[in-house]
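Peer 1: sharing a sequence plus its predicted fold:
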Amino acid sequence: MDERKQSPSLPILLVDDEATTLRVHEIALSTAGYTNIISCQDSRQALNLLREEEACVIILDLNMPGISGQQLLDHFVAEFPETPVIVITSNDDVKTVVECMKKGAFDYLVKPVTRSRLQNIVRRAIEIQELRQENSQLKEKILNQGLTRSDAFSKILTNNKTMLAIFQYVESIAISSQPLLITGETGVGKELMAKAVHTISNREGNCVFVNVAGIDDNAFSDTLFGHVRGAFTGAEKQRAGLVERAGQGTLVLDEIGDLCKESQVKLLRLLQEGEYFPLGADLPKVNEARIVVSTNIDLTRAQQEGTFRKDLYYRLRAHHIELPPLRQRKEDIHLLFEHFLSEAAQALQKPKPLYPDQLIDLLLQYHFPGNIRELRAMVFDGVGSARNRSLSMDSFYAHLERHKTDTPATGTQSENHPTDIPLSLSGPLPTLKEASDLLIREAMLRTNNNQSMAARLLGISRQTLARNLKSIQTG
């Protein structure tokens, strides 16, 4: 553990009416290297202390005279929402714990509090705080080079430099009235990026989304352009289309690569002429909305195959954003995992579970064909199946086993796929022993020398791996 984690720059605030308990907590934390601690025995002073000096973690007893811990929790969450609060209760009252977690508590402890449990929860809280701070600092560093609306990207969690550079590009083109094409694999966050574009554009109308995959030409025309009364059987009254509902805002067409050829012609006309005809109408209406389209399909290949019009493609990509897949954003996996863990715990009304460090190492080896959406589903499944306060790795192992042969959504093989071992076969073939040794070394390297994980990657037992490692070391 580095010096920054041993003595956090911001103090740990302990709030408890019992002096003995405060002293026990101080000793437990100091033995783990946490020396920057502020103790408060009077709950009425706790809020003022925090207002005077920001804390990195708050440890709060719920049962106190004067102002109760639950009342203080409300104030802490309202005024200092980024500061994790660990609540301590004298009995395992599930209802009270769930209520505190819903209010925003980071975690809880039941008395008597063991030293190791306290140390582990505080360590995890500080690590998460540091992740948030690093994310904020990195984002601020890059965004300060010209980005003025960082709030628009608050729901896109990232430490990735490519993503942060995309933020800058988005702000520079957000006010444009020209179409925008957003491409990227399934689950990379295209919808969130489209919403950010609309937010920054400050357009007066609505941001309207429509998935155009699989709809026929008539449905496309009626959905986008609307119809007048009597346009077809059953059209008993006039209905505005989504173009009109968007007004001067943004119309987002998702899965544009699956749009049928007939509808592509109508969309091209809308972009070229800036007007459209509702079904059955004699007079055109003017389009005032900015058009944003997204797809996970390779439109260049679609043009070559004759399924997507070249003239429409070049009209749509007046501006273009290519969002990177999660396997190219490895530094974001831990950040996103923690976010989804909190989200899942709150949605399922469970305390936020602990998890082994090896779980993050395991996720870093995975190629995520479903990207961020897949990671979120994995976390929700893991939290949902958790039987106690610890997150089991079994559901994650099972998911990876089911999807180990999957390729990314674009159909291209991941450059970081766990089975892509760089063996060269152009020269003399290695012996079976040499090939086996190479695979074992590679598995140990990828799992940071975790024998259990390496054995799973290789499809062998841990005992077999241990024997082979001993053979490599002695041979």
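Peer 2: Thanks, I have the structure now. Numbering: from 1, shown residues only.

Peer 1: could you use CA atoms for every contact and neighbour count after this?
Peer 2: Will do.

Peer 1: identify the residues contacting stretch 298-317?
Peer 2: Contact with stretch 298-317 is made by 179, 180, 181, 257, 261, 264, 265, 267, 268, 271, 293, 410, as judged by C-alpha atoms under 8 Å, 6 or more residues apart in numbering.

Peer 1: check it against this one:
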Amino acid sequence: MPNSEQKRFRTLAVDDEHEVLESFRLTLLAGGMRDVQTCDDGREVLSILDADPSIRLVLLDLIMPYMGGQSLLKSIQETHPEVVVVVITALDDLNTAVECMKDGAFDYLVKPVEKVRLLSCVKRAYEHQFMVSENRALKKRVLSDTREHPKAFEGVVTRSPAMLSLFQYAEAIAASPEAVLITGETGVGKELVARGIHAMSGRKGKLVSVNVAGLDEQSFSDTLFGHRKGAFTGAHSNRDGLLKTAENGTLFMDEIGDLTPALQVKLLRLLQEREYYPLGSDLPRKADVRILVATHRNLREDSGGVPFRRDLYYRLQTHLVHIPPLRKRKEDLPLLVNHFLALTAAKLDKKTPSAPKELVSLLSSYSFPGNIRELETMLFDAVGKHRGGLLSLTSIKERIFEGHVENHHEGEEDDGRTSIFTHADTLPTLHEARIQLIEEALRRSGNNQSVAARYLGISQPALSRHLKRQQSENQ
């Protein structure tokens, strides 16, 4: 059960025997539950639930004076459907157990109950409660089409519907104690999304970020867990790791897909047990920290890199946030261009240059393998070379057309025999091929003839003549 759920929700034990109530209370407290309340009169249960909405679990005896447990179970389900009820009774009767389950009981335990089984049942009940609460919050956020924390993602410049939906989902899971896996290509802004999730989480601690790519086992353990004096050669004093620094806050680990198998085991144990051992210490520390991780790799596929454990992947993707690449949200380009031109000009202490009207069309024709980060560096270079008037597109065109050539080469087969016609049943005529090629160039350039001409390797006047000839042929 998540630590934060133990703090948010309380348990009410209902039984007419004081010794049983005290046994339940001590067992649950020893198991990490807090504020376990007891009640020896079934008639008081509904008023207690009315007065304390933090009570989300009731341990209920069936055989009690004044008010029987089965009728009380029905009343709780009718008036407080958000409360989970576990029946604990000496009545070992299958028909009664079936009736209680039909009436909404989460489980039916027969006295005497072993402590291990009681704790296991309570933890499962809280996990169920947590998932129900989280699903309600997620449904409310997504269906309402509004956000309670619109400033959390101020650093992300976008108007993309896909990104706005992502923000709603992130807000819905922000308060969850479970891990979040943030995926997306290099340069899409994974750390910005992590910052937004932390800002909405309500956690009082800080956000601590670390890139774990390339860390060996000792460096990883020392960085995250810290060490005790004398733990290894050179450990002349105690050191708190990043988990301690991020206590009550959030730890963001980037490039998680590059962890070695041994380090994946360490991370899995941290997520499962929520505790860790500083190097050289025999005493565990509780990890009261939210874990966010990010990767550009597809962890479900073995792409020839470090293999990723299935159990760790499923543990991490309790909440999965995928950030779409820039090429799939081209509607953001005008906003991003204005943002980066102003930002770059301020950094270089220059006046913000005016952008040529064809700039956005030119950028729209490019796939941006480096995503937002590549766009930023492209515009930074152009503004750095700017001397006045309209922004020159020379450096931007060089990068884009160089990128087109590189992408084309990357997609070619080694034997050089493939082409766009390889899988065609029939070949187009030269006339048809010319028309299709021009139409495709215009489509990719957003009908910008200058850019389309560059794609085709001809001048803009030559393209204009082709279009006029084509128009006359169609008349």
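Peer 2: On my side now, so go ahead. Predicted model, so just to flag it, every value in this text is computed and none were measured.

Peer 1: TM-score for the pair, please.
Peer 2: The TM-score (TM-score structural alignment, normalised by the length of structure 1) is 0.65; 326 aligned residues with a C-alpha RMSD of 2.4 Å.

Peer 1: in strands, which of the contacts of stretch 298-317 of structure 1 fall?
Peer 2: With strands defined by DSSP state E, the entries of those inside them are 180, 181, 293.

Peer 1: of these, grab the buried ones for PyMOL.
Peer 2: Per 16 or more other C-alpha atoms under 10 Å, the buried members of those correspond to this PyMOL selection:
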select buried, resi 180+181+293
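
Peer 1: tally of neighbours for residue 467 of structure 1?
Peer 2: For residue 467 of structure 1, the count of nearby residues is 11 (other C-alpha atoms under 10 Å).

Peer 1: for it, give its distance to residue 475 of structure 1.
Peer 2: Separation of residue 467 of structure 1 from residue 475 of structure 1 (C-alpha to C-alpha, to the nearest Å): 12 Å.

Peer 1: kindly report the same for residue 254 of structure 1.
Peer 2: From residue 254 of structure 1 to residue 475 of structure 1 the distance is 58 Å (C-alpha to C-alpha).

Peer 1: then residue 227 of structure 1?
Peer 2: On the measure of C-alpha to C-alpha, residue 227 of structure 1 and residue 475 of structure 1 end up 79 Å apart.

Peer 1: which one's more surrounded, these two?
Peer 2: residue 227 (22 against 6).

Peer 1: quick one: contacts for that one?
Peer 2: Taking C-alpha under 8 Å, 6+ apart as the test, what residue 227 of structure 1 contacts is 235, 238, 239, 240, 241, 278, 279, 280, 281.

Peer 1: out of the residues you listed, who's the most crowded?
Peer 2: Greatest neighbour count in the contacts of residue 227 of structure 1, by other C-alpha under 10 Å, goes to residue 278: 23 neighbours.

Peer 1: show me what contacts that residue?
Peer 2: Contacts of residue 278 of structure 1 (C-alpha under 8 Å, 6+ apart): 221, 222, 225, 226, 227, 228, 241, 284, 285.

Peer 1: also residue 199 of structure 2?
Peer 2: Shown in contact with residue 199 of structure 2 (C-alpha under 8 Å, 6+ apart): residue 152.

Peer 1: distance to residue 144 of structure 1 added to the ones in strands among the contacts of stretch 298-317 of structure 1, as CSV?
Peer 2: Formatted as CSV, those follow (distance: C-alpha to C-alpha, whole Å):
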residue, distance to residue 144 of structure 1
180, 24
181, 26
293, 28
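
Peer 1: which of the ones in strands among the contacts of stretch 298-317 of structure 1 sits closest to residue 207 of structure 1?
Peer 2: Nearest to residue 207 of structure 1 among those is residue 293, at 12.4 Å by C-alpha to C-alpha.

Peer 1: and the closest residue to that closest one other than its chain neighbours, how far from residue 368 of structure 1?
Peer 2: Counting by C-alpha to C-alpha, 6 or more residues apart in numbering, residue 293 of structure 1 lies nearest to residue 253, which is 4.6 Å off, once chain neighbours are set aside. With the distance defined as C-alpha to C-alpha, residue 253 of structure 1 ends up 25 Å from residue 368 of structure 1.

Peer 1: same check, this time on residue 27 of structure 1
Peer 2: Taking C-alpha to C-alpha, one finds residue 27 of structure 1 at 43 Å from residue 368 of structure 1.

Peer 1: of residue 253 and residue 368 of structure 1, who's got more company?
Peer 2: Taking other C-alpha under 10 Å, residue 253 of structure 1 and residue 368 do not tie; residue 368 has more neighbours (26 against 23).

Peer 1: what's the neighbour count on residue 412 of structure 2?
Peer 2: So residue 412 of structure 2, with other C-alpha under 10 Å, has 12 neighbours.

Peer 1: distance of it relative to residue 419 of structure 2?
Peer 2: 8 Å.

Peer 1: shared neighbours, the two?
Peer 2: Joint contacts of residue 412 of structure 2 and residue 419 (C-alpha under 8 Å, 6+ apart) do not exist.
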